[in-house]
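Participant: No sequence on hand, only this structure:
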């Protein structure tokens, strides 16, 4: 079928396999089972956001780790037959549970480039005001291959809270699982081979047009932001489609893939010696002359994943190109994932103020 299987475990009877699958739609994960000789696949759980599971020693029960958009991972138990679901934990505070969160709407954006459906999470007001056009923020998840559009607790839970703030202040937000994201099969994953940043940008342009057509989005007041791979994509959006996005924030971004982790990059672009064309096509440094709009670069100075020198190299390039309306915010005490609350606050204050200045 058009779905994925992960974490297969052979049951105590020696003939039933248990695994996580997403048969209903790509973001709905359940514990499923099938006989070793084939036959019908059965969904055992109905939790939507299963992350992983373990069989009991006697093979009669399942311990399941599950989550939801605003429910951090919790534990539950049930029989392998699917009966007797019992919740074992709830780690949320009363204050967290009492808050009214903006629930994401899971949407399907049609690709205009033959890629099928681009799944997304849309954040907006419960009721759109008639006749009003809303400024748009597009969020780009990191890692490239990560899946962020699902019924699970998002990797980017801080950004989800930021999206609540943006909606509260009059924006609409779209978070897409662009091509190369996990959870959609081999072809989706490999579509960026030798051309990182190109199919993904097509998907975001389709998402932008979809918001204008279906959600009263003002496509002339659009911003984009993300970290790591998302920062790389913010560069590609501003540099390769000047004028489309009025502002972008590139956080801990890759600017030249020849500088990045060999194991990750060589699977997609080969190596710079063998395939320099793929690296030139995929690196934002090659497109920096296209910058016309407002850009914020934010980077931890002791980042040990995407090195700070990536942002320094791009800053020097923008200086030589005599570009304006850009800034580099440096964080002396931060690595790739920030750990100091003051740094988180400063970074997202800058992003928020950038959007307020350019999109309102």
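Facilitator: All right, it came through fine. Since the structure is predicted, the reported quantities are computational estimates derived from the model, not experimental observations. Numbering: from 1, shown residues only.
Participant: contacts, neighbours, all on C-alpha from now
Facilitator: OK.
Participant: can you give me the strands in the stretch 251-360 of the chain?
Facilitator: 294-300, 326-331 (DSSP state E, counting those that start in this stretch).
Participant: Mind putting those strands into a markdown table with mean neighbour count and distance to residue 240?
Facilitator: Rendered in a markdown table, the data for those read as follows (neighbours: other CA atoms under 10 Å; distance: least, CA to CA, whole Å):
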| stretch | mean neighbour count | distance to residue 240 |
| --- | --- | --- |
| strand 294-300 | 25 | 13 |
| strand 326-331 | 17 | 16 |
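Participant: can you tell which of these is closest to residue 136?
Facilitator: The minimum distance between residue 136 and those falls on strand 294-300, with 15.0 Å, by CA to CA.
Participant: could you say what helices and strands that closest one packs with?
Facilitator: Secondary structure elements in contact with strand 294-300, counted by 3 or more CA pairs under 8 Å, 6 or more residues apart in numbering; DSSP states H and E, are strand 247-251, strand 326-331, helix 341-359.
Participant: sorry, back to before: export the strands of the stretch 251-360 of the chain to a markdown table and tack on distance to residue 204?
Facilitator: Formatted as a markdown table, the strands of the stretch 251-360 of the chain follow (distance: least, CA to CA, whole Å):
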| stretch | distance to residue 204 |
| --- | --- |
| strand 294-300 | 18 |
| strand 326-331 | 22 |
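Participant: Presented hereafter is structure B, for comparison with structure A:
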């Protein structure tokens, strides 16, 4: 029997508990042994209680947004268990496709499975299908490369007009009115977007659709084909493309955008200009509900974008990992459960904060994630 749907989680993702969690030393769980859903004894360890006696190789594919975190998780998990984890950052859409066709054991995705994808997952993952686990809460930066300008303020309507191709010069009055005292050049604006199927694109266009009247396209993982713009493959590709030409603007995982050398936009919310931060991104997620309608143990959010909450940053994505409720092979199920338990542990969440600028999951959401993960079976 699956657990009941979790309902509204605004209280669970409270602003206070979304502040960066401190490392919990080497004690992240009980010293007692327990038994997992497959009847395998799990000796508690530093990584959330998974067994150290694992064998085989776990593979995943998908979103590049939390690549900075997952690279470190791979190292730490293999060091603890002697079990390698392969992850191919091919983008959310291809990652979900690879997972659904059985090529990999889990997917990383910044966008939720559609109902059609969930139905397809039931063919691979049993009657209860696959489920989402929130793995990292990540702000998306509106990043730009403009000679002589290091920071900008913009409201949602202006951002939408720029990406829709309606504002084409950096000295446009609509930009200038938000940036008193900034010497804006007449440089043409070049928009750069993801050319691959991307959860970051879906989250960014979802913000534009929900929060503005200017954007008339539906949220989608593919950029609207009738908007002329430059492209880049993956997060690193759009950052590289934006850095190659003066006057560019793009959207990307915030930490990677800053590390790559882009300047970023503070977004007007409730009369104030809010720069991205893990806390501000977490505050926006705190205003959101769980979507529901798929597996009972699913933890996918229906993100609220059109908010005026002070200090919230609404251009945000939740990076999920997607797992089968039932794997055909018991060994694959054991590996999947162990790695899933590790990445939602306080230790791994702190790594996501340090390496990827993520807002860590709080204790209550970690507990709910662990309950969902405990229902993985195999064989």
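Facilitator: On my side now, so go ahead. As the structure is a prediction and not an experimental result, all values here were calculated from the model.
Participant: How close are the two chains, by TM-score?
Facilitator: TM-score of the superposed chains, computed with TM-score structural alignment, normalised by the length of structure 1, equals 0.23; 141 aligned residues with a CA RMSD of 7.0 Å.
Participant: sorry, back to before: tell me which of the helices and strands packed on strand 294-300 of structure 1 is the most buried.
Facilitator: strand 247-251 (a mean of 30; mean count of other CA atoms under 10 Å).
Participant: so who does residue 69 of structure 2 touch?
Facilitator: 351, 352, 355, 356 (CA atoms under 8 Å, 6 or more residues apart in numbering).
Participant: Show me where the stretch 251-379 of structure 2 has its strands.
Facilitator: Using DSSP E, counting those that start in this stretch, strands in the stretch 251-379 of structure 2 cover 263-269, 272-274, 289-290, 301-302, 316-324, 326-327, 377-378.
Participant: From the contact counts, what lies against the first one?
Facilitator: Read that as strand 263-269 of structure 2. Contacts defined by 3+ CA pairs under 8 Å, 6+ apart place strand 263-269 of structure 2 against strand 130-145, strand 151-154, strand 272-274.
Participant: what would those strands look like in a markdown table with mean neighbour count and distance to residue 259 of structure 2?
Facilitator: Formatted as a markdown table, these follow (neighbours: other CA under 10 Å; distance: least, CA to CA, whole Å):
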| stretch | mean neighbour count | distance to residue 259 of structure 2 |
| --- | --- | --- |
| strand 130-145 | 28 | 11 |
| strand 151-154 | 20 | 15 |
| strand 272-274 | 18 | 20 |
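Participant: Distance to residue 106 of structure 2 added to the ones you listed, as a markdown table?
Facilitator: Below are these laid out as a markdown table (distance: least, CA to CA, whole Å):
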| stretch | distance to residue 106 of structure 2 |
| --- | --- |
| strand 130-145 | 10 |
| strand 151-154 | 37 |
| strand 272-274 | 34 |
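Participant: Can you tell me which of those is nearest to residue 191 of structure 2?
Facilitator: Of these, nearest to residue 191 of structure 2 by CA to CA is strand 130-145, at 9.2 Å.
Participant: Which strands or helices does the closest one pack on?
Facilitator: Looks like strand 130-145 of structure 2 contacts helix 115-125, helix 234-243, strand 248-253, helix 254-260, strand 263-269, helix 278-286, strand 316-324, helix 346-356 (3+ CA pairs under 8 Å, 6+ apart).
Participant: Go through these and pick out the most buried.
Facilitator: Scoring these by mean count of other CA under 10 Å, the most buried comes out as strand 316-324, with a mean of 28.
Participant: before we move on, the earlier item: the helices and strands packed on strand 130-145 of structure 2: which one's closest to residue 145 of structure 2?
Facilitator: Nearest to residue 145 of structure 2, of all those, is strand 248-253, at 5.3 Å by CA to CA.
Participant: quick one on the thing from earlier: and the helices and strands packed on strand 130-145 of structure 2: which comes nearest residue 203 of structure 2?
Facilitator: Evaluated with CA to CA, these place strand 316-324 nearest to residue 203 of structure 2, the distance being 6.0 Å.
Participant: Could you list every helix and strand in contact with the closest one?
Facilitator: Using 3+ CA pairs under 8 Å, 6+ apart, strand 316-324 of structure 2 sits against strand 106-109, helix 115-125, strand 130-145, helix 199-211, helix 278-286.
Participant: which one of those lies closest to residue 258 of structure 2?
Facilitator: Shortest distance between residue 258 of structure 2 and these, using CA to CA, is found for strand 130-145: 8.1 Å.
Participant: Please produce JSON lines containing the strands of the stretch 251-379 of structure 2, extended by distance to residue 109 of structure 2.
Facilitator: Listed next are those as JSON lines, based on distance: least, CA to CA, whole Å:
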{"stretch": "strand 263-269", "distance to residue 109 of structure 2": "24"}
{"stretch": "strand 272-274", "distance to residue 109 of structure 2": "26"}
{"stretch": "strand 289-290", "distance to residue 109 of structure 2": "16"}
{"stretch": "strand 301-302", "distance to residue 109 of structure 2": "13"}
{"stretch": "strand 316-324", "distance to residue 109 of structure 2": "5"}
{"stretch": "strand 326-327", "distance to residue 109 of structure 2": "19"}
{"stretch": "strand 377-378", "distance to residue 109 of structure 2": "22"}
